[in-house]
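>>> Need a 3D model of the following:
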Amino acid sequence: MTDGPGTGRGESASADVRPAPPSTPPPPQPAGRALVAMMAFATGAVIANLYYAQPLVDRLAEVFESGSGAVGLVITVTQIGYAIGLATLVPLGDLVERRRLLAVLLGAATLGMAAMAAAPSLAILGAAAAIVGLTSVAVQVIVPFAHVLAADGRQGQVVATVMSGLLLGILLSRTVAGVVAELFGWRAVFVLGALLSAAIAVVLWRTLPTVVPTTRLGYPALLMSVVRLVREEPVLRLRIVYGALTFSTFSVFWTSAGFLLAERPYDWNNAEIGAFALFGVMGALAAKFAGRLADRGWATWTTGFFVLITALSYVLIGAGATSLAALVIGVVLMDMGVQGTHINNQNLIFALRPEARSRLNTAYMVAYFLSASVGSALSAYVYAAHGWIGVSVLGAAFPAVACAVWLAEISLGRRRAA
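Prediction:
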């Protein structure tokens, strides 16, 4: 269960293969800072499409004369679409030329966002939201692509930069949606998402290099190979556990934070609650150093540090029931721990089998996303039953288990080395 290189096993032969391409272009030049920054911005802007509707639930219920539960289904189908895309579309990054795949996905996401902006009914809004969720998995094609384009010895830094953009998009999307809706109306929020998605599609098409697909497996065999990777790669399984335990705690906090801040002693309005996400941004940016440490071979040890501070952050988060200062410091530490662990995880799994980066990412991100759903559901239930202290205990429990897993990993590694 220690870090290490991949097994080097090639893909099994299959009768369901495509013919090899007639010519092989030279390897791409390492990505410069401008291209890495563009990829980071792209991941943030596209992932935001999944979250724009969340702060607009009350407004959408009023416009479409529906209950909040019906509008909540729009958010649910967006998340379901994203989960399906993770399992069925992201693996295509190993089979289809990535620049072309991104153009198709982002083009469809643009149309989906435009349909949401123009939706005359809640049913059409929901159908368009499903398309947006399905195609916004473009961000999970970009992340392993960034690892491919990074110069040797800088993969960790590049992935950290791109992942910071993604987390910033998640955290800031609600704030942006609230401000834009207040100034220009709710439809303008989805118009903004459509324009950004279209612009990103054009820019990435013009700036990203062409990279030869890394497999000739047929599509059914491609999907089955994801399961085989999980079975054959112990490092992947271990990193799935770390990712699931830490991202679930992220969802535990952010699902119920709005409830806490809307009640006494805070009594914040929607705009103030949305702005609170800026403190989470500080934590996300603070975790960028994880990439540099991963490049130096410290990913195992820094994982222990990150999961520990994630668990300890909930001491402060619990005190945040009455202290804003404690809540702010706690959320900065929590987000830093979650993001740092995630950066370590992706750097290690992408190195296992370079020819299968997209499928490795699929296996990891499906578990990551499902864990967030579990954390969110448990958080809402626990808050209703036990209040903020209950949420804090629940949030601390997940990274506490991750700490125990890390100690077991280190102990086993030492016994094997003895």
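>>> use CA for all of it now, contacts and neighbours both
Will do.
>>> these two touch, right, residue 107 and residue 201?
Yes: assessed by CA atoms under 8 Å, residue 107 is found in contact with residue 201 at 6.7 Å.
>>> Give the residue from the two that has the larger number of neighbours.
residue 201 (22 against 19; other CA atoms under 10 Å).
>>> you'd agree that one is up against residue 109?
No: here residue 201 lies out of contact with residue 109, judged by CA under 8 Å, at a distance of 9.7 Å.
>>> Please enumerate the helices of the stretch 251-400 of the chain.
For the stretch 251-400 of the chain, applying DSSP state H, counting those that start in this stretch gives helices covering 270-275, 277-286, 289-295, 299-319, 324-350, 357-417.
>>> another one to check against the first:
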Amino acid sequence: MEFHVDSKRHTPVLTKPLLWLITLTNGIVVGNNYYNQPLLGLMAKDFHVSEAAISMIAMLTQIGFATGLLFIVPLGDMIKRKKLILSIFLLIIASLLAMVFAPSLELLYIASFMVGFSSVVPQMLVPLTAELATPEKLNSSIGMVMSGLLLGILLSRVAAGFIGDIWGWQAIYYIAIALMVLFMLLLAFALPDVNPTFQGSYLQLMHSLIHLTKTQPVLRLSALRGALGFAGFSAFWITLVFHLQEAPFHAGSAVAGSFGLIGAVGALAAALVGRISTRVSTYTVILSSIFILLLSWIVFYIGGNSYIGLIAGVILIDLGLQSMHISNQSAFFALNLGATNRLNTVYMFSYFAGGSLGSYLASLAWKYFQWNGVVLTGFCCTLLVLIIHICYDKRPKNFS
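Down below sits the predicted model:
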């Protein structure tokens, strides 16, 4: 695969084949974090534990991912990206093997954390895309790779659900290991070398995350919106499999996973956000996205006990979250501070910390209040996003 160098920018230019490879890699790698969600019921039976105990796996995977974002992704500004990414692929493969062969729930918890911790490659490829893309193609390129990311999240649930029903929950992890080896080889051949932009020590690199957070109100606001939005999103997907096991559905993991195909409709529609944003303000795009998210929770409340209601809600929640997510990232990447990995670290750490919180709150809500408790949790998280966006987006000085 060829890549070209722009002599004025002194960096390789993002070609279509490379953009497609990055998009596919994002979707494949991020799936590692989500295979467990439609399989929680099967895992609970295999390890003879309760739904609350097995739900910890999903939460620990997200905590692991947030930790990897914090401690690994900033290195992309300090170490050559290609070398770092290929090294992390080896850690991903080892973590997936540990997941398959874990003999106890405690070791499965550790393996789940490590799967999340190592599967942070997409969060280095997104900033790389922002660096390589020309300014006029920045939004559309980010929109494409982020659509690949969300499609990976959704379709991984589909694959895991169906494969788990047929061959057991470990089978999807064997397939994931083979895919990691394949894409590691493809990236070794096609990924360009990009020189790091940070010259200091690792400690100074980590300290710069605090400095960026303190000095960039656009970044802080994007991180808060993303965290709360993903908290509600995670609350829904973590508990969907349990909701579908109850009356009136009495469905298994395959049905829960198949909702990923439905969510893909929203993800694909959100890919248009990158094009629309050139004609509509980011504030308006995000505000519209938040209203779509709020509408999804209303639909879940009214029609959550029917397949039609769940289908409509899934399309809305995926469309709303992905649209807001793309707009958030475009906003802080446009700052052009020469710190794309660190900016993305702050944002995505907040994003998945919010997802972990949403998973935890959802497990409590489900335990005590079942489906209506989960819906209320998601609605309140999204309502907070709306309040923060309206109060601070147009007046960033008030957010400092």
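>>> TM-score them against each other, please.
TM-score of the superposed chains, computed with TM-score structural alignment, normalised by the length of the second structure, equals 0.89; 392 aligned residues with a CA RMSD of 2.7 Å.
>>> rewinding a little: what's the most buried one of the helices of the stretch 251-400 of the first structure?
helix 324-350 (a mean of 25; mean count of other CA atoms under 10 Å).
>>> Just give me the mean distance for it relative to the second structure.
The superposed helix 324-350 of the first structure is, by mean CA distance after the TM-score superposition for the first structure, a mean 1.2 Å from where its aligned residues fall in the second structure.
>>> Residue 308 of the second structure maps to what in the first structure?
Matched by TM-score structural alignment, residue 308 of the second structure corresponds to residue 325 in the first structure.
>>> Quickly note the distance from its match to residue 319 of the first structure.
Using CA to CA, to the nearest Å, we find residue 325 of the first structure at a distance of 9 Å from residue 319 of the first structure.
>>> what do you get for residue 143 of the first structure?
Distance from residue 143 of the first structure to residue 319 of the first structure, by CA to CA: 36 Å.
>>> what do you get for residue 36 of the first structure?
Using CA to CA, we find residue 36 of the first structure at a distance of 39 Å from residue 319 of the first structure.
>>> what do you get for residue 359 of the first structure?
To residue 319 of the first structure, residue 359 of the first structure is 41 Å away according to CA to CA.
>>> Measure how buried the equivalent of residue 155 of the first structure over in the second structure is and give me the count.
The alignment partner of residue 155 of the first structure in the second structure, by TM-score structural alignment, is residue 138. Residue 138 of the second structure is flanked by 19 other residues according to other CA under 10 Å.
>>> Map residue 371 of the second structure onto the first structure.
In the first structure, residue 371 of the second structure lands on residue 388 (TM-score structural alignment).
>>> and residue 392 of the first structure, what does it touch?
253, 314, 315, 317, 318 (CA atoms under 8 Å, 6 or more residues apart in numbering).
>>> in those residues, which two residues are the furthest apart from each other?
Comparing every pair within the contacts of residue 392 of the first structure by CA to CA identifies 253 and 315 as the most remote, at 12.6 Å.
>>> buried stuff in the helix or strand in which residue 57 of the first structure is found?
Counting by DSSP states H and E, the element that carries residue 57 of the first structure is helix 57-63. Neighbour counts over helix 57-63 of the first structure (16 or more other CA atoms under 10 Å) mark 57, 59, 60, 61 as buried.
>>> Surely the last one touches residue 71?
Yes: with the criterion set as CA under 8 Å, residue 61 of the first structure and residue 71 qualify as a contacting pair; they are 6.0 Å apart.
>>> about what we covered before: out of the helices of the stretch 251-400 of the first structure, the one nearest residue 185 of the first structure is which?
Across the helices of the stretch 251-400 of the first structure, residue 185 of the first structure has its closest neighbour in helix 270-275 (14.8 Å, CA to CA).
>>> Relative to residue 260 of the second structure, how far out is residue 116 of the second structure?
20 Å.
>>> hmm, I was thinking of residue 19 of the second structure
Distance of residue 19 of the second structure to residue 260 of the second structure, computed by CA to CA: 24 Å.
>>> And for residue 114 of the second structure?
Taking CA to CA, one finds residue 114 of the second structure at 24 Å from residue 260 of the second structure.
>>> And for residue 310 of the second structure?
12 Å.
>>> Residue 284 of the second structure too?
Distance, residue 284 of the second structure to residue 260 of the second structure, by CA to CA: 27 Å.
>>> Against residue 317 of the first structure, how distant is the match of residue 371 of the second structure?
According to CA to CA, residue 388 of the first structure and residue 317 of the first structure sit 9 Å apart.
>>> burial measure for the alignment partner in the second structure of residue 232 of the first structure, as a count.
Under the alignment (TM-score structural alignment), residue 232 of the first structure pairs with residue 215 in the second structure. For residue 215 of the second structure, the count of nearby residues is 11 (other CA under 10 Å).
>>> Please apply the same query to residue 10 of the second structure.
So residue 10 of the second structure, with other CA under 10 Å, has 10 neighbours.
>>> Aligned to it, what sits in the first structure?
So residue 10 of the second structure corresponds to residue 27, using TM-score structural alignment.
>>> Just to check, that match is in contact with residue 211?
Yes: Residue 27 of the first structure lies in contact with residue 211 (CA under 8 Å); the separation is 7.2 Å.
>>> Chain neighbours aside, what residue packs nearest to residue 309 of the second structure?
Leaving aside its sequence neighbours, residue 309 of the second structure sits nearest to residue 303 (CA to CA, 6 or more residues apart in numbering; 4.1 Å).
>>> what's the mean gap between stretch 382-395 of the first structure and the aligned bit of the second structure?
Averaged out, stretch 382-395 of the first structure is 2.9 Å away (mean CA distance after the TM-score superposition for the first structure).
>>> now stretch 77-85 of the first structure
Once fitted to the second structure, stretch 77-85 of the first structure is off its aligned match by 2.5 Å on average (mean CA distance after the TM-score superposition for the first structure).
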